[in-house]
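> Sequence plus the predicted model coming up.
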Amino acid sequence: MQEHSLYKEKSIKGRYINADSIQGCFEKVRSPLIPIGNSVKGIALHAFTLGKGPKKILMWSQMHGNESTTTKAVWDMVNFLESEDKMAVEILQKCTLMVVPMLNPDGAAAYTRENNNEIDLNRDAKNLSQPESIALRQLFDAFQPDFCFNLHDQRTLFSAGQNNRPATVSFLSPASKPERDITPNREMAMKLIVAMNRRLQNIIPGQVGRYDDGFNDNCVGDTFQMLGVPTVLFEAGHFPNDYEREKTREFIFISLVEALLTIAKEEIEMFKTDDYFSIPNNYKLFFDVLVKNPKLVNDAFAIEQSVGIRFKEVLDGKTIVFRPEIAEIGVLEGFYGHQTIECIDTKDFGFSFERQEILDLLREFKN
């Protein structure tokens, strides 16, 4: 496969991606835009198709407005598929893609998970109370896909297994009933995930996780799986020092292309369901900063236990600011930090995020 850099959509980057951000991307799509509805605030929702093959794949991104990494990767994928690469040509000959690059533009504008009515669209599959949910379901019914790709981001707290490897990419084949049986369509989604994992292990070994498969019929993926369509949940997670998720977008791009190639080449049955279960589960073992033995000697200040700090993502204008917050204080054995500080004095706070902000946070807690 060609280098991601050749297809990376340079007009969008960073964490804040709203409807205005992708207008230029829409203008480059060769096929006509398909209006599928409007958001609560009246922003038009659009889909478009790529390819003319018999295998139909429906994919949607930014169902949660503050989960933008997969949106960037989708546009990178579009650039690849509209190239002259022989693999892109084969995919478009064998597959028809229906793409919704932003399902929740109101949430994207406000950088919130929910839509403008403060409803989580991924918990609205049963009630269909929101116009965005209705638009996706009507598109699903009309398109009648053979596969669905549900594209999301996950927080930095997840590890891939019970170790110090971050879950940079995670997948799930959702359950279609409380018993979590392996139905034929769920098994097909599992095998497709195995194909993507095999590719990713060559690039980010040990950094692929398996998302929790607890059944919830209000979730869109579970619902579509119930309706007999193999559905894959993609979760774009953390890569070291990549809070803008520009590296993670590359891994999602690679995953998308690998999945499409596997479908186009009819190679799904080459993979084994057992290998899906060998992908380690996600665990919530990471802090953004783990401070061990935090002492401010000159100020006669000390916290005797470790401090776990997580960043809150805050929209400031059109920029996402990462503000530290104390998440947990304790022994914290078995937990990890994307940055870990073993310190005995203020001079030991030598890490890339604002030193004074962490110090002030610890002082505020002590007082």
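Ah, there it is.
> contacts and neighbour counts: CA atoms only from here.
Will do.
> Okay, the residue nearest to the spatial centre of the chain and Leu97: tell me how far apart.
Nearest to the mean C-alpha position of the chain, by Cα atoms, centre = their mean, lies Asp153 at 2.3 Å. Using Cα to Cα, to the nearest Å, we find Asp153 at a distance of 21 Å from Leu97.
> Kindly report the same for Pro105.
21 Å.
> Which one's more surrounded, these two?
Pro105 (30 against 25; other Cα atoms under 10 Å).
> Roughly how far does the residue nearest to that one when sequence neighbours are not counted sit from Ala109?
Distances taken as Cα to Cα, 6 or more residues apart in numbering put Ala19 closest to Pro105, at 5.7 Å, once the chain neighbours are dropped. Distance, Ala19 to Ala109, using Cα to Cα: 7 Å.
> next one: Thr231
Thr231 is 27 Å from Ala109, by Cα to Cα.
> Same check on Lys247?
Applying Cα to Cα to Lys247 and Ala109 gives a distance of 23 Å.
> Who has more neighbours out of the two?
Between Lys247 and Ala109, counted using other Cα under 10 Å, the more crowded position is Ala109 (20 against 17).
> Please work out how many residues are found near Lys265.
Lys265 is flanked by 12 other residues according to other Cα under 10 Å.
> try this one side by side with the last:
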Amino acid sequence: MFTFVNQINIMDLEQLFIKNKERSISGRYLTLDAIEPVLNKLNTNNQLSIIGESVLGKSIYKYQIGQGKIKILLWSQMHGNESTTTKGLFDFLNLLHDGSDFADELLNTFTFCCIPMLNPDGAALYTRENANKVDLNRDSQNLSQPESVMLRQAFENFKPDFCYNLHDQRTIFGVGDTGKPATLSFLAPSYNEEREVNATRMKAINLIAAMNEQLQSYIPGQIGRFDDSFNINCIGDTFQYLGVPTVLFEAGHFQEDYQREKTRKYVFIALVSSFSILSENDIVSNKIDNYVRIPQNNIVFYDFIYKNVNINYDGIEKITNFAAQFREELVEGDICFNAYIVEIGDLSGYWGHYEYDAKGAHFEAEYGNAPIINEKADFYLGKNLRFVNGLIKN
């Protein structure tokens, strides 16, 4: 029988994703109503249970599958408006049900305990916080919220060997100063203020370094390393402090993929790659140098940058640049991406996911001849080139 490494080398992970993609869920707005049918479909052998209720009385589900010795705890949508890793997690759960030899080996090697939506109230409201306006990822010490208590109880009862803390990050993040978006970023959280590396954290570091090596074949140069400042109130820092190797996933922007349907594929590939690595015990060597060479996750992007724009400010004409950013706004059950002007000036060192060189064309809008912060990105450059919601309107 093939080992995991041999199998993953001969498998096309992109084709494996296409085969197992959960097509009933898509886009950015993912609620409990959307995932409950999927959970029920996957509940083939009583793997599904309810571990409690949210502030507003919504069910919080645990899905446990496998009989292997290596125990993996995964949770997603701790922040309600961060749904990409939830989609990737369901794609992976579909793989575990596809009847393949690879799935059987995964199930015989691992036991997976998944909380796919820790914050269903925040998911419905499309907010980072829960219904009490508390950031659950800053509540790991106070445990003031029912959702935080349930995650801690799951951790203590399951006694995982590894924790996967699954999140999204905004489009503003790039990979160092490369001008590439941070499609995926990782972190082995610190366990103390000094950000030292002990045996527990080293396991997470080695796993991330090995995942990065695999992922560079799929998204070269688009993987970042998240800031490791210590905050014991964050759940990843707490679990690392408690002696369980913890990996933070941050699903970010891929070019022109505002619905994060391409990014979910790379989340799936990252998950599959990580379990292949763990199954082969391929994280025993010290890969800290490889880890720290992953470029830092930096705030270097705007959704739109307009360059060399001629504006009239208090009767004085000058050439400048300005930037606009989408706000994700929940309107009648849909997420609307509405672009607003957020910065005016030099903007050197920043990139735009969309960039336009006005070549000295005049700025005109209903409110005047210069962009204004927090105004909608609806304007003209020159007499005939119209922009609506940040984009050229034909």
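Sure thing, it's come through. Small disclaimer: the values here were computed from a predicted structure and weren't measured.
> one step back: show me what the residue nearest to Pro105 of structure 1 aligns to in structure 2.
Under the alignment (TM-score structural alignment), Ala19 of structure 1 pairs with Leu32 in structure 2.
> Excluding covalently adjacent residues, which one is nearest to the residue nearest to the centre of structure 1?
Ala236 is the one closest to Asp153 of structure 1 (Cα to Cα, 6+ apart), at 4.3 Å.
> Now do that neighbour against Gly53 of structure 1, distance only.
Here the criterion is Cα to Cα. By it, Ala236 of structure 1 lies 28 Å from Gly53 of structure 1.
> okay, the two: which has more neighbours?
The neighbour count for Ala236 of structure 1 versus Gly53, taken as other Cα under 10 Å, is higher for Ala236 (26 against 15).
> Would you mind finding the match for the more buried one in structure 2?
So, by TM-score structural alignment, Ala236 of structure 1 is matched to Ala251.
> Go ahead and confirm that match touches Thr85.
Yes. Ala251 of structure 2 is within contact range of Thr85, at 6.6 Å (criterion: Cα atoms under 8 Å).
> mean shift of the lengthiest strand in structure 2 relative to structure 1?
The longest strand of structure 2 (DSSP state E) is strand 316-331. In the superposition against structure 1, strand 316-331 of structure 2 averages 2.4 Å from its aligned positions (mean Cα distance after the TM-score superposition for structure 1).
> Next: stretch 264-272 of structure 2.
Stretch 264-272 of structure 2, aligned to structure 1 and superposed, deviates on average by 0.4 Å (mean Cα distance after the TM-score superposition for structure 1).
> can you list contacts of that stretch?
For stretch 264-272 of structure 2, contacts defined as Cα atoms under 8 Å, 6 or more residues apart in numbering pick out 13-14, 17, 84-85, 87-89, 91-92, 184, 211, 215, 218, 251.
> Those in strands, which ones?
Here DSSP E is the test, and the contacts of stretch 264-272 of structure 2 give 184, 251 as lying in strands.
> which among the contacts of stretch 264-272 of structure 2 end up buried?
For these, a neighbour count by 16 or more other Cα atoms under 10 Å gives the buried set as 13, 17, 84-85, 87-89, 91-92, 184, 211, 215, 251.
> Tell me the one among these nearest to Phe162 of structure 2.
Of all those, Phe162 of structure 2 sits closest to Met211, with 14.6 Å by Cα to Cα.
> So the closest one sits against Ser274, correct?
Yes. If you go by Cα under 8 Å, Met211 of structure 2 and Ser274 touch, sitting 5.9 Å apart.
> and the next helix-or-strand element following the longest strand of structure 2, which stretch of structure 1?
Next in sequence after strand 316-331 of structure 2, counting helices and strands by DSSP states H and E, comes strand 334-345. Mapping strand 334-345 of structure 2 onto structure 1 (TM-score structural alignment) gives residues 319-330.
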